[in-house]
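Novice: mind looking at a prediction? Sequence and model below.
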Amino acid sequence: MRQLPLARRGERLSVLCLGAHSDDIEIGAGGTILSLIAEGVLLDVHWCVLSAPGVRAREANESAMAFLEGAASCKIELAEFEDSYFPSQTREIKQWLTALRDRISPGVIFTHARDDAHQDHREVNRLTTNIFRNHLVLEYEIPKWDGDLTQHNTYVPLTAAVMDRKVQLLLEHFGTQRSKDWFDELTFKGLARLRGMECRAAERFAEAFTSRKLTLAIG
């Protein structure tokens, strides 16, 4: 399988991470972010959580800071759109994301999957791909009770050390989620092991994404 580098050591890469809820980015793309930093990529990250009220805001901010330790720069923005009702807030969320687009032009965007079973996640994807039309968008996955996992076409292999660090940070920073029966080490490592198998990752783990449109340069 041919590997196309997202960025190499010493290169600068601007990244926009979008999540509906305070743990989404970490679950979906946390290992990729940790890997880019560990590999020496100069990462400029704009980290946006659209629904992070109350104690979830503290969790989101502290977790983001931990995952982004070592990044060249980072900016964390937390909004307070109502959880579970994103489709009814489309106009307001679109205005928020449009204002964000007018301020930044990322090299890659990590966001939710188009066919995610959670209505908030689907709405974030729909608006992201509508507003950021000329950007590389990588759609991440969130395991859940609904069982909506599907086939992907893009993989980022993770080292065992990065996988361990991702799980450690998730369990450390999201105390409000630890009571959920799916929020545990076995879920996160099990999914990453399957994705690692699919792409033959050297250390067995990977995160999977979907890319809807990609331009390959020749010469």
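Specialist: Happy to help now that I have it.

Novice: make it CA atoms for all contacts and neighbour counts henceforth
Specialist: Fine.

Novice: how much space separates the closest residue to residue 194 other than its chain neighbours from residue 24?
Specialist: Spatial nearest neighbour of residue 194, excluding adjacent residues (C-alpha to C-alpha, 6 or more residues apart in numbering): residue 205 at 7.4 Å. Distance of residue 205 to residue 24, given as C-alpha to C-alpha, to the nearest Å: 19 Å.

Novice: neighbour count winner among those two?
Specialist: Counting neighbours by other C-alpha atoms under 10 Å for residue 205 and for residue 24 shows that residue 205 has the greater number, 28 against 21.

Novice: one more to weigh against that first structure:
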Amino acid sequence: MKLDILAIGVHPDDVELGCSGTIASAVAEGKKVGIVDLTQGELGTRGTVDTRYAEAATAAKILGVAVRDNLKMADGFFQNDEAHQRLVIAAIRKYQPDIILCNAPEDRHPDHGRSAKLVSDAAFLSGLRKITTNSDGLIQEAWRPKYVFHYIQDRFIQPSFVVDISAHFDTKINSILAYTTQFNSPSTDEPQTYISSPQFLETVKARAMMLGKRIGVQYAEGFISEKVIGVSSFDTFVQNVT
């Protein structure tokens, strides 16, 4: 299955928090989008591996993505080494995305920045034909995506560009709330965490509003690009009221 966009998150819910509005927008445009989670989020304070899988499946259905996989790396302890790079390379070659969306290059959770570098390195190496990988017993062809974009997460990083998600903001919030063990669930006996309070979701909304204001729309998501973005026409630009 060839995808137009592959969104990669180190933990289930990273993609929903970081770029689910963009995903929903792309799906509405008819693009084929998939999600790959690197870990099962097994070190999370709340919930279990089983509940995270169920929540991730629900979120994927809300977003309308074509596929969601989990590479089952060790939460908190995976490394940017050959073994882990080969896992990501195999996923990239399996889905042949033109665009990869992945974690922020620097963030509050150390897994985020480490996975950003892992995915970025794997995306380059995936284009080298002398690196061999296989899937279902078949040798995979080399494939290098055209772009790797990093979504902004907890810490604010100046974006290279922002995407208008105004029409899909409710879908973004619903995909986040699919993680019922993680977000805004006051009836649970599990410990409160940094992300479990209603106030955390307000910061997600505020970030989207702030980024939207910068391009004259209601809500937006920001991305960091590893290379300069080119345009072929001034018609590409969204009107900016600032």
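Specialist: Structure received. The model shown is predicted, which means the values in this text are computed figures rather than measured ones.

Novice: can you calculate the TM-score here?
Specialist: The TM-score (TM-score structural alignment, normalised by the length of the first structure) is 0.79; 193 aligned residues with a C-alpha RMSD of 2.3 Å.

Novice: which stretches in the second structure count as strands?
Specialist: 5-9, 33-39, 67-73, 99-102, 134-135, 138-139, 147-151, 161-164, 220-225 (DSSP state E).

Novice: to residue 60 of the second structure, which of those lies closest?
Specialist: The stretch from the strands of the second structure with the least distance to residue 60 of the second structure (C-alpha to C-alpha) is strand 67-73; that distance is 7.0 Å.

Novice: trace that closest one over to the first structure and give me the residue numbers.
Specialist: The counterpart of strand 67-73 of the second structure in the first structure, using TM-score structural alignment, spans residues 75-81.

Novice: can you list the strands of the second structure in JSON lines and add distance to residue 207 of the second structure and mean neighbour count?
Specialist: Below are the strands of the second structure laid out as JSON lines (distance: least, C-alpha to C-alpha, whole Å; neighbours: other C-alpha atoms under 10 Å):
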{"stretch": "strand 5-9", "distance to residue 207 of the second structure": "19", "mean neighbour count": "27"}
{"stretch": "strand 33-39", "distance to residue 207 of the second structure": "23", "mean neighbour count": "24"}
{"stretch": "strand 67-73", "distance to residue 207 of the second structure": "26", "mean neighbour count": "17"}
{"stretch": "strand 99-102", "distance to residue 207 of the second structure": "18", "mean neighbour count": "26"}
{"stretch": "strand 134-135", "distance to residue 207 of the second structure": "39", "mean neighbour count": "13"}
{"stretch": "strand 138-139", "distance to residue 207 of the second structure": "43", "mean neighbour count": "10"}
{"stretch": "strand 147-151", "distance to residue 207 of the second structure": "12", "mean neighbour count": "24"}
{"stretch": "strand 161-164", "distance to residue 207 of the second structure": "12", "mean neighbour count": "19"}
{"stretch": "strand 220-225", "distance to residue 207 of the second structure": "8", "mean neighbour count": "24"}
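
Novice: give me the distance from stretch 100-119 of the first structure to the chain's centre.
Specialist: Mean-position distance between stretch 100-119 of the first structure and its chain equals 9 Å (C-alpha atoms, centre = their mean, to the nearest Å).

Novice: next, the buried residues of it.
Specialist: Neighbour-count burial for stretch 100-119 of the first structure, counted by 16 or more other C-alpha atoms under 10 Å, picks out 100, 106-118.

Novice: quick one on the thing from earlier: counterpart of the residue nearest to residue 194 of the first structure in the second structure?
Specialist: Residue correspondence, TM-score structural alignment: residue 205 of the first structure in this structure matches residue 219 in the second structure.

Novice: likewise residue 58 of the first structure?
Specialist: When the second structure is aligned by TM-score structural alignment, residue 58 of the first structure is paired with residue 54.

Novice: gap between that match and residue 194 of the second structure?
Specialist: In this structure, residue 54 of the second structure lies at 22 Å from residue 194 of the second structure, with C-alpha to C-alpha as the measure.

Novice: what do you get for residue 99 of the second structure?
Specialist: When C-alpha to C-alpha is applied, the distance between residue 99 of the second structure and residue 194 of the second structure equals 31 Å.
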